[in-house]
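>>> Fold the following.
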Amino acid sequence: MNHLQLSSLNLFSSQTTDRAPEQRSAETTLACLINSESSRFLPVSGTNVFVRREASGYQAALLSLIEFEKTFGVLDDYVYLGREFDLHYFATIVEENSSKHGEFADLRACAALLDERHAALLSYARAILNWRKTQSFCGSCGARTVARSGGHVLQCTAPQCTREHYPRTDPAIIVLVENGDEALFGRKSEWPEKRYSTIAGFVEPGESAEQAVIREVAEETGIQIKSARYHSSQPWPFPGTLMLGYQAQAASRSISLNDKELEDACWLSRKQISEGLATGQFQLPTDISISFRLIEDWYNRIDGASLRILRNRYHKDG
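The predicted structure is shown next:
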């Protein structure tokens, strides 16, 4: 697979919505679209998104303007997300309210039960509305900001400033480190019991993603890296990160928890992982994350191996 195909397999990455950037600056057109029967609205409240229960899981609860205003009141602010087929999507911040059309649920908690298309759409809505919520005031002068360009630009209202603010995404690396037939796993104390994952951390200013791989692995585990290869990426809307996935080869084996960010780190073979899953002494990261995908791709290199089948055998709830 190429990188585009690999990334499309990561949850939140299966974006089928045309973001239609040319529509954002057409304020008159957007005003007409809001009242159109072809528009649908995605309410977001804090970290919770509006969803509808289905037999197979959840779907985004997409509301017409009439349905939205009957439940949440007059629409006074929005972000234009784009179009798909004959529909135009808008996201808006609301106060939680009961509705026959759906319910609010934490996106992280319900993501595994969403279809890929709706997971990507809700991820997009949650991430950009979180940015909007945290940028009510100009970072340069402190004056209030107002929305422009379909909600994708916030402009300072101070005449002496007028600075434009754009959505922020923080890049972070996440890496599966190999040494022979073993892979490196780390554990944070606040994670669920027995859960281990790959090494991850934010890219620092003036640093390439590959340099961040080398630095983060050394800081957290003391392991030196001799090579790193890009795997895929995943938008991670908690609150607004772009995860850059890597596979790396270790140049050393001795582990040292240098910065104390990890509670534990260890080398594990496929056999040890299989045994740990069977006995409950090892838990994988949730499969909505790119960390699971990195581990899965490494584990499945052995003919006939399937990490997902093995995990589901012992942990039905995933």
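>>> going forward, measure contacts between C-alpha atoms and count neighbours the same way
Will do.
>>> correct me, but Leu310 touches Glu275?
No. Leu310 is beyond contact range of Glu275, at 10.2 Å (criterion: Cα atoms under 8 Å).
>>> By residue count, what's the longest helix in the chain?
Criterion DSSP state H: the longest helix present in the chain is helix 116-134.
>>> I have a second one here; can you model it like the first so I can compare?
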Amino acid sequence: MTFPHLELAANPHDRIGERRHDEAWLDERWADAGTRVLVVAGTRLRPVDGRPDWVAPADAPEGLRVLLGEHDGRTWFAVIVPPDRAPGEKEEWLGLRAALPHLAQTGGAEAPLLFHAIGLAEWHHATRFCPRCAGDLAARAAGHELVCGSCGRSQFPRTDPAVIMVVTAGEPGADDERCLLGRQSTWPPGRYSTLAGFCEPGETLEDAVRREVAEEVGVRVGEVEYFGNQPWPLPASLMLGFVGRAETTEISVDDHEIEDARWFTRAEMQAEAEAGTLVLPGGVSISRSLVEHWYGGPLPGSW
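Here you go, the predicted model:
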């Protein structure tokens, strides 16, 4: 079976990093009517007919010009403008999370470009001053570098690795094999998801899986198998998916991040998903893909 989260990372653009300092080339590509530009208001975009609105350079407002790269014979840019200078009505501009379902419906062809654009917009939004001396920062390298005007130190975009895992117990593939899902107290009734957390300094990804599961639900995990990954610029993460095998099954939630956690057999998961008492993450998330990978097929309902 194919997984939407993998489709969203497929067919990426060529980022042509060697062109980011070539101002003559950048100006030439900007003057090409075939070039496409995504306008980003702060960290939001404006969909048109359910899809992100790519415009010609002549129709783009003034702002920070960011080179995304080349794809399908075109050059692609983003322009980041302050929210109060965004064209149209404020309500027309949506966060990336709200646009993800549309990406899945259209096959996700534009997803790598959008993730790149929004990820850089989030970084520019959060990185206002030099972390060393608090000096003002100026953008260079077509939006991929910030240089301090006081101390000269450069800042580059960061990506935070986060692990996300489906934890299983019992004989693999058996009718009584179970998978572990948890929920937060702020979620609507019936909503459950895979566990997740950020990797800490000096920690391997596999140990991060074991630590996060132990901290959140008190279950000890042994074997950890890599599944896949998904860029998640909300604001700056790379979600690394794993399947973990439980060595213990007693649950003790931390009552801080996790309100409740449950083991589900495949039959229980199917019955509750069909009844609507179990609501799983949306199809574009790697969490959904992990659950359906374990289950062995698609399930009804989503956030």
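>>> how far away is the residue most central in space within structure 1 from Ala125 of structure 1?
With distances taken as Cα atoms, centre = their mean, Trp236 lies nearest the centre of structure 1, 1.6 Å away. For Trp236 of structure 1, the distance to Ala125 of structure 1 equals 12 Å [Cα to Cα, to the nearest Å].
>>> shared neighbours of these two, anything?
Counting by Cα atoms under 8 Å, 6 or more residues apart in numbering, no residue touches both Trp236 of structure 1 and Ala125.
>>> can I assume His144 of structure 2 is in contact with Leu120?
Yes. The criterion here is Cα under 8 Å, and His144 of structure 2 meets it with Leu120 at 7.4 Å.
>>> When those two are compared, which one has more neighbours?
Leu120 (26 against 18; other Cα atoms under 10 Å).
>>> show me what contacts that one?
Applying Cα under 8 Å, 6+ apart to Leu120 of structure 2 gives the contacts Gly143, His144, Pro157.
>>> buried stuff in the longest strand anywhere in structure 2?
Selection of the longest strand in structure 2 by residue count, based on DSSP state E, yields strand 221-232. Residues Val221, Val224, Phe227, Gly228, Asn229, Gln230, Pro231, Trp232 are the ones in strand 221-232 of structure 2 that count as buried (16 or more other Cα atoms under 10 Å).
>>> try stretch 53-68 of structure 2
Quick answer for stretch 53-68 of structure 2 (16+ other Cα under 10 Å): Trp54, Val55, Ala56, Pro57, Ala60, Gly63, Leu64, Arg65, Val66, Leu67, Leu68.
>>> ok, now stretch 37-50 of structure 2?
Val37, Leu38, Val39, Val40, Ala41, Gly42, Thr43, Arg44, Leu45, Arg46, Pro47.
>>> Let me know the closest of those to Pro189 of structure 2.
If you rank those by distance to Pro189 of structure 2 using Cα to Cα, Arg44 comes first, at 28.8 Å.
>>> Which residue in structure 1 aligns with that closest one?
Superposed on structure 1 with TM-score structural alignment, Arg44 of structure 2 falls opposite Asn48.
>>> now do Ala275 of structure 2
Using TM-score structural alignment, the partner of Ala275 of structure 2 in structure 1 is Thr279.
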